[in-house]
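Student: okay, here's the prediction I keep looking at, along with the sequence it came from:
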Amino acid sequence: MAVQVYVALGANLAEPIQQLNVAVTALKALAVNDTFVVSAYYRSKPMGDVVQPDYVNAVAGFHTTLLPIELLDALQDIEQHQGRVRLKRWGPRTLDLDLLLYGNQHISKPRLCVPHYGMKQRSFVLVPLADIAPSLTLPCNTSLESLISVKMRDELQKLIDLS
């Protein structure tokens, strides 16, 4: 049985827009037919203290038949294929794919925490997610729209609208 999932995409190295375009193509291969949607691409400031270029971010949503760990493995394979090297927390990267939501499930395993632990505070996740699922209610019964402030919307610059 297919489940609705949402995946955050981010890149700030090696042609970030192209990195997201390639990742979108790879993610479509994980989706059940005709269920794939992707938000606009946004520019955002990096998190943390590491000096690095701005990020390009988006969120994709689709139905998949993959189990949560299988999906995580597939996302990490896509990252590695695109040259992802994990050197520094919140450091620059060619591609970052984070599983935000897997249906309404709460998953807490050593390799996977869903809903994604930081998604409620991150404008670069919430705003693109609202592009593709404006009426979404999170597994904690909080509406997505209630988490998004005007300030969050102002923090991001829309780069490419794919709708």
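Tutor: Good, I have the coordinates. Numbering: from 1, shown residues only.
Student: going forward, measure contacts between C-alpha atoms and count neighbours the same way
Tutor: Fine.
Student: the residue nearest to Leu138 when sequence neighbours are not counted: how many residues sit nearby?
Tutor: The shortest distance from Leu138 to any non-neighbouring residue, by CA to CA, 6 or more residues apart in numbering, is to Leu144 (6.6 Å). Residues lying near Leu144 (other CA atoms under 10 Å) number 18.
Student: what's the answer for the one 10 residues further on, then?
Tutor: Close neighbours of Asp154, defined as other CA under 10 Å, add up to 10.
Student: next up, a second structure to put side by side with the first:
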Amino acid sequence: MTTVPDNVWSKATLGLGGNIGDPKAAMAQALRLLDGRDDCRVLAVSRLYSTPPWGKTDQADFFNCCALIETTLAPEDLLATGLSIEKTMKRERLERWGPRTIDIDVLTYGDVEKDTQPLQLPHPRMTERAFVLMPLADIAADLMIKGKPVSSWLALADVGGISVADESRDWWR
């Protein structure tokens, strides 16, 4: 894995979700695995949300959260780390937007804008998804995405069906 030059710590935001098994426990484990690494530190975690499925709607509701982290990993390596954690936790990719035990998305990485495979920054559909914007607003309401703060994107989003499942910001510890 490559690191950012001189081990500079960069801030990134992650979106986590799942709807198979015990998603709350899976997301908590994923966050603890990230926080336990020498090259990642979890700075803040949103409340936990219960959200209706998006894209493929004939499945169970999801649990979602967002995390603000610091990392010395380059953006692509942060994505690879998330995918490795998903694999460790037995994530199977059977269908797009389908049921999953755990999903970890890199939403933003500092001010980096990039459109490559497999990584697009900021995440290309995050401003359309209330299940991302609502927890992201808990930890980074003023974060600028495509020229607007997260709070402004959230004001435009349909938040119907989304509810707080756990008020505590320490639910993952």
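Tutor: Right, received. Where do you want to start? Bear in mind that the values here come from a model prediction, so they are computed numbers and not experimental data.
Student: could I get the TM-score for this pair?
Tutor: Here the superposed chains carry a TM-score of 0.91, computed using TM-score structural alignment, normalised by the length of structure 1; 162 aligned residues with a CA RMSD of 1.8 Å.
Student: about what we covered before: what's the counterpart of the residue nearest to Leu138 of structure 1 in structure 2?
Tutor: Using TM-score structural alignment, the equivalent of Leu144 of structure 1 in structure 2 is Val150.
Student: residues contacting its match?
Tutor: By CA atoms under 8 Å, 6 or more residues apart in numbering, the residues touching Val150 of structure 2 are 127, 133, 136-137, 140-144.
Student: give me the element the counterpart of Ala28 of structure 2 in structure 1 is part of.
Tutor: Using TM-score structural alignment, the equivalent of Ala28 of structure 2 in structure 1 is Asn21. For Asn21 of structure 1, the element it lies in under DSSP states H and E is helix 16-28.
Student: helices and strands around that helix, which ones?
Tutor: Applying 3 or more CA pairs under 8 Å, 6 or more residues apart in numbering; DSSP states H and E, one finds that helix 16-28 of structure 1 contacts strand 3-11, strand 55-64, helix 68-81.
Student: the first one: average distance to aligned residues in structure 2?
Tutor: Its matched residues in structure 2 lie on average 0.4 Å from strand 3-11 of structure 1 after superposition (mean CA distance after the TM-score superposition for structure 1).
Student: about what we covered before: most packed of the helices and strands packed on helix 16-28 of structure 1?
Tutor: Neighbour counts (mean count of other CA atoms under 10 Å) averaged over each of those peak at strand 55-64, with a mean of 25.
Student: in structure 2, what stretch matches it?
Tutor: Aligned by TM-score structural alignment, strand 55-64 of structure 1 corresponds to residues 62-71 of structure 2.
Student: what's the matching stretch in contact with?
Tutor: Contacts for stretch 62-71 of structure 2 (CA under 8 Å, 6+ apart): 8-19, 23-24, 39-53, 78, 131-132, 135-136, 139-140, 165.
Student: just the buried ones among those residues, please.
Tutor: 9-19, 23-24, 40-42, 44-53, 78, 131-132, 135-136, 139-140 (16 or more other CA atoms under 10 Å).
Student: wait, Arg84 of structure 1 touches Leu95, no?
Tutor: Yes. Here Arg84 of structure 1 reaches Leu95: they are 5.9 Å apart, a contact under CA atoms under 8 Å.
Student: which one's more surrounded, those two?
Tutor: Neighbour tally, Arg84 of structure 1 and Leu95, criterion other CA under 10 Å: the higher count belongs to Leu95, 29 against 18.
Student: aligned counterpart of that one in structure 2, please.
Tutor: By TM-score structural alignment, Leu95 of structure 1 lines up with Ile102.
Student: my read: that match touches Asp22, true?
Tutor: No. Judged on CA under 8 Å, Ile102 of structure 2 makes no contact with Asp22 at a distance of 9.4 Å.
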